[in-house]
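Trainee: predicted model and sequence follow; I will ask about them next.
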Amino acid sequence: MATLKPLASQVMVVTGATSGIGLTTARMAAKRGARLVLAARDRAALETLAAELGDSGAQALAVPTDVGIRAEVHALGEAALQRFGRVDTWVNNAGVSIYGRLEDVPQADQEQLFRTNFWGVVHGSLVALQLMKQHGGAIINLGSELSDRAVPLQGMYSASKHAVKGFTDALRMEIEKDGVPVSVTLIRPAGVDTLFTGHARNYLEHEPELPAPLYAPELVADAILYSAQHARRDVYVGGASRLMSLEAAHMPRLLDKFMNLVMFRQQQSARPAAANRSDALYQPNGAALQQRQGGRRSRVHESSPYTFLSMRGKPLGMALLVGGALFAAWKLQGKGQENARVRTLAR
């Protein structure tokens, strides 16, 4: 079993460190005393972040890295060893999305998304495992509420997060079988208020939009940092993520119909797609260090009772919360079946 160190004693690698969840995680980890190895493709943004954290008293190393290239990820691990002598936690966070119907997305774009979202996790996890085999540590992979459930218009992103879950689960079992003292955690956030849509490639007629509910990136970062110190299998960030997983398991066809009814509309804003729109699929798009999107139409949740109880709460509170979610899912399924019977009788 992995014995994980307090954060203030850790060396932590964070990929995708210059935006959103990765940036928030790096800043929060620095405040709690971790020494950081920061990875992203944008050298200038990385160096700016390392200087910012250094000015606040933290130790941070910037290593420009394309996680889709195994040799660069190996070099990232070597840089961490040379600077700090070890790695205690490796966070595989880098990712990007594509909005559009699957038949409209070129194969080259689909493959590029998988290089980052899936192969980046594979490369990072296997490099981290080699570095941690002797002294132990934590591998933390960023999945999604879409790790169990696909949505239309983000088919390749959904597929990549399914693949990340499959790889993470298999890796965890192999590590446990060998008795290696490394924990493997899959973090599964619901929609998060980051630059996700701004970084995504878009093949829709309108600018993409994240449907509510949305959660603050600090909640995801907190789950990551908790998992760096406490071995966890899965952490769902936001009750909406756990409910999505339950619905996918217990009422998949009803969820298909619900998503066909609402998700084509809810994932598109009223704004026409911008001409010559930049994105981060193949290269960084030059955005300044920014944790959140800002200007969201929907409320951003700054807390999640479900996530708090699942990580730190007492068993009774957790049981009541899960029971409530199951009851809500059951009621939704019953309502869907009743509506179907009414439509049948009306014909």
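Mentor: The structure has been received and is ready for your questions. Treat the numbers as computed from the prediction; the structure is a model and nothing was measured.

Trainee: please count neighbours and contacts with C-alpha atoms only from this point.
Mentor: OK.

Trainee: now do the same contact list for residue 104.
Mentor: Contact partners of residue 104, counting by Cα atoms under 8 Å, 6 or more residues apart in numbering, are residue 203.

Trainee: tell me how far it lies from residue 156.
Mentor: Counting by Cα to Cα, to the nearest Å, the separation of residue 104 from residue 156 is 12 Å.

Trainee: residue 65 now?
Mentor: Using Cα to Cα, residue 65 is found at 23 Å from residue 156.

Trainee: among the two, which residue is more densely surrounded?
Mentor: More crowded of residue 65 and residue 156, by other Cα atoms under 10 Å: residue 156, with 25 against 22.

Trainee: was I right about the more buried one contacting residue 101?
Mentor: No: taking contacts as Cα atoms under 8 Å, residue 156 lies outside contact range of residue 101: 9.4 Å.

Trainee: and the most centrally placed residue in the chain, how close does it get to residue 336?
Mentor: Nearest to the mean C-alpha position of the chain, by Cα atoms, centre = their mean, lies residue 142 at 3.5 Å. As for residue 142, its distance to residue 336 is 32 Å (criterion: Cα to Cα).

Trainee: roughly how far out does stretch 204-217 sit from the chain middle?
Mentor: 15 Å (Cα atoms, centre = their mean, to the nearest Å).

Trainee: identify the residues contacting it?
Mentor: With Cα under 8 Å, 6+ apart as the criterion, stretch 204-217 contacts 20-21, 24, 99-100, 190-194, 197, 202, 238, 240, 266-274, 291-292, 298-303.

Trainee: residue 36 - that's part of a helix, no?
Mentor: No: secondary structure assignment (DSSP: H, G, I helix; E, B strand; the rest coil) places residue 36 in strand, not in a helix.

Trainee: which parts of the stretch 201-347 of the chain are helices?
Mentor: 217-229, 239-250, 252-266, 305-312, 315-346 (DSSP state H, counting those that start in this stretch).

Trainee: so what secondary structure elements neighbour the second one?
Mentor: Applying 3 or more Cα pairs under 8 Å, 6 or more residues apart in numbering; DSSP states H and E, we find helix 239-250 packed against helix 305-312, helix 315-346.

Trainee: take a look at this one as well, against the first:
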Amino acid sequence: MTDKSAIVLGGSAGVGHAVVVALLNRGYRVGVVARGQTRLDTMQAEYGERIATAAADVSQADVLEAAVEKLVVSLGRPAIWVNCAMLTSFSPFDKVDADEFDRIVGTTLIGQVNGTRLALRHMDRGNIVNIGSGLGYRSIPMQAAYCAAKHGVNGFTQAVRSELIRNGRPITISLVQLPAVNTPQFDWALNRLPHMPQPAPPIFQPEVPARGVLKAIDTNAREILVGLPTLKLLFGNFMLPNWLDHMLARQGADMQMTDRPDPGDRPDNLRAPAEHPAASHGRFDDRAKPDGLIVDGDVARKAVFFGVPLLAFLLGLLLG
């Protein structure tokens, strides 16, 4: 049994699936948790003994605990843990009932909370990576529950990071903030918009965030920002939040829709897994970028808040 083992929650599709593949390519054995048994069986058949799988809803702490125990018995204590499960709906907030909101937050935020708790229980040392979003800094209309959850992921992760530093545990917890990504969620998320949903352009392939996760692991980064749009959301909201409120009021819904009408009868994955192959990519391959900016968030902040004033000062000296 190799000591290079990892666990990925939400690893059967989208960014999570891309992370699993990236870790396998590095020689890790990977434990994969997801709700959909069919996709897990497909991955097991494809990768064989290189992976172990367990079906669980990450929002249910006791069910997830049992699934993780099974994986740890099979793989040993993980050195890498990635919390990637998510749910969303594309809907005006006043159409989202309490159960729908709870389910989205339960998977997207509480799933990462439950996963981190179990990671700290089973890991001696290594890296935990929580998957955030540029929408955790700047919310957009029609995804209030998802945006609330991603804001929560930021706050939760920061608190746990400080506790780990205080206690001197040899475990690093990182945030990887994502841009719009070409994943299957846009085929199965609940949609109340008049047209089919899309990632708000520009769109990136899932392998780009997966490289961001590897960078977080390699550098023990506090935060990794993936894609220039993520930086724009972070710094734009810091500088011009009111302007963004009004701009997104005008354009935010349209940015998340294709020109293809929603048929209105497609199944969604809110309460049960959707029938969809185990795959990283969605249906936007022709528009998605295979590469993107991946930067350390702390370095980016220092560059903006110290570099720009310094450049202006030097330019003033030159002109003077």
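Mentor: Here it is on my side, so go on. Since we're looking at a predicted model, the values are computed, not measured.

Trainee: quick one: TM-score?
Mentor: After superposition, the two chains reach a TM-score (TM-score structural alignment, normalised by the length of structure 2) of 0.90; 307 aligned residues with a Cα RMSD of 2.3 Å.

Trainee: reformat the helices of the stretch 201-347 of structure 1 as CSV; add distance to residue 151 of structure 1 and mean neighbour count.
Mentor: Below are these laid out as CSV (distance: least, Cα to Cα, whole Å; neighbours: other Cα atoms under 10 Å):
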stretch, distance to residue 151 of structure 1, mean neighbour count
helix 217-229, 21, 23
helix 239-250, 11, 19
helix 252-266, 7, 14
helix 305-312, 23, 18
helix 315-346, 18, 13
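
Trainee: and those as JSON lines, adding distance to residue 146 of structure 1?
Mentor: Formatted as JSON lines, these follow (distance: least, Cα to Cα, whole Å):
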{"stretch": "helix 217-229", "distance to residue 146 of structure 1": "15"}
{"stretch": "helix 239-250", "distance to residue 146 of structure 1": "8"}
{"stretch": "helix 252-266", "distance to residue 146 of structure 1": "13"}
{"stretch": "helix 305-312", "distance to residue 146 of structure 1": "17"}
{"stretch": "helix 315-346", "distance to residue 146 of structure 1": "17"}
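
Trainee: quick revisit: could I get the helices and strands packed on helix 239-250 of structure 1 in CSV, plus columns for distance to residue 87 of structure 1?
Mentor: Below are those laid out as CSV (distance: least, Cα to Cα, whole Å):
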stretch, distance to residue 87 of structure 1
helix 305-312, 24
helix 315-346, 33
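
Trainee: got the contact list for the aligned partner of residue 39 of structure 2 in structure 1?
Mentor: Using TM-score structural alignment, the partner of residue 39 of structure 2 in structure 1 is residue 45. Counting by Cα under 8 Å, 6+ apart, residue 45 of structure 1 touches 18, 288-289.

Trainee: could you rerun that using 10 Å?
Mentor: By Cα atoms under 10 Å, 6 or more residues apart in numbering, the residues touching residue 45 of structure 1 are 17-19, 51, 62, 64, 284, 286-289.

Trainee: for residue 344 of structure 1, same thing?
Mentor: residue 338.

Trainee: just the strands in the stretch 151-300 of structure 1 please.
Mentor: 182-189, 191-192, 201-202, 206-208, 214-215, 234-237, 268-272, 300-301 (DSSP state E, counting those that start in this stretch).

Trainee: comparing the fifth one with structure 2, how large is the average distance?
Mentor: What it means is strand 214-215 of structure 1. Following the fit onto structure 2, the mean deviation recorded for strand 214-215 of structure 1 is 0.9 Å by mean Cα distance after the TM-score superposition for structure 1.

Trainee: can you check the last one too?
Mentor: Strand 300-301 of structure 1, aligned to structure 2 and superposed, deviates on average by 1.5 Å (mean Cα distance after the TM-score superposition for structure 1).

Trainee: okay, that strand sits on what stretch of structure 2?
Mentor: Taking TM-score structural alignment, strand 300-301 of structure 1 hits residues 288-289 over in structure 2.

Trainee: ditto for the second one
Mentor: Here strand 191-192 of structure 1 aligns to structure 2 at residues 180-181, judged by TM-score structural alignment.

Trainee: give me the contact list for that stretch.
Mentor: Residues outside stretch 180-181 of structure 2 that contact it (Cα under 10 Å, 6+ apart) are 14-15, 133-135, 198-209, 226-227, 229-230, 256, 280-282, 284, 288-289.

Trainee: only whichever of those residues are buried, select them in PyMOL.
Mentor: Buried subset of these, written as a PyMOL selection, criterion 16 or more other Cα atoms under 10 Å:
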select buried, resi 14+15+133+134+135+198+199+200+203+204+205+206+207+208+209+226+227+229+230+256+280+281+282+284+288+289
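
Trainee: show me the contacts for residue 213 of structure 2.
Mentor: With Cα under 10 Å, 6+ apart, residue 213 of structure 2 has these contacts: 15, 19, 22-23, 82, 128-131, 174-177, 207, 221, 223-224, 226, 294.

Trainee: residue 128 of structure 2 now?
Mentor: With Cα under 10 Å, 6+ apart, residue 128 of structure 2 has these contacts: 6-8, 78-83, 115-116, 119-120, 157, 161, 171-175, 213, 216-217, 220.

Trainee: so it is in which element?
Mentor: strand 126-133 (DSSP states H and E).

Trainee: that strand vs structure 1, mean deviation?
Mentor: Its matched residues in structure 1 lie on average 0.8 Å from strand 126-133 of structure 2 after superposition (mean Cα distance after the TM-score superposition for structure 1).

Trainee: next, the angle from that strand to helix 228-239.
Mentor: Angle of strand 126-133 of structure 2 versus helix 228-239, following axes from the mean of the first three to the mean of the last three Cα atoms, to 10 degrees, is 70 degrees.

Trainee: map residue 88 of structure 2 across to structure 1 for me.
Mentor: Taking TM-score structural alignment, the alignment pairs residue 88 of structure 2 with residue 97 from structure 1.

Trainee: that match contacts residue 118, doesn't it?
Mentor: No: contact criterion Cα atoms under 10 Å: residue 97 of structure 1 and residue 118 do not qualify, at 11.8 Å.

Trainee: what is in contact with these two at once?
Mentor: 157, 160.

Trainee: thinking again about what came up before, of all the helices of the stretch 201-347 of structure 1, which lies closest to residue 177 of structure 1?
Mentor: helix 217-229 (20.7 Å; Cα to Cα).

Trainee: from memory residue 93 of structure 2 sits against residue 142, does it?
Mentor: Yes: using Cα under 10 Å, residue 93 of structure 2 makes contact with residue 142 at a distance of 6.6 Å.
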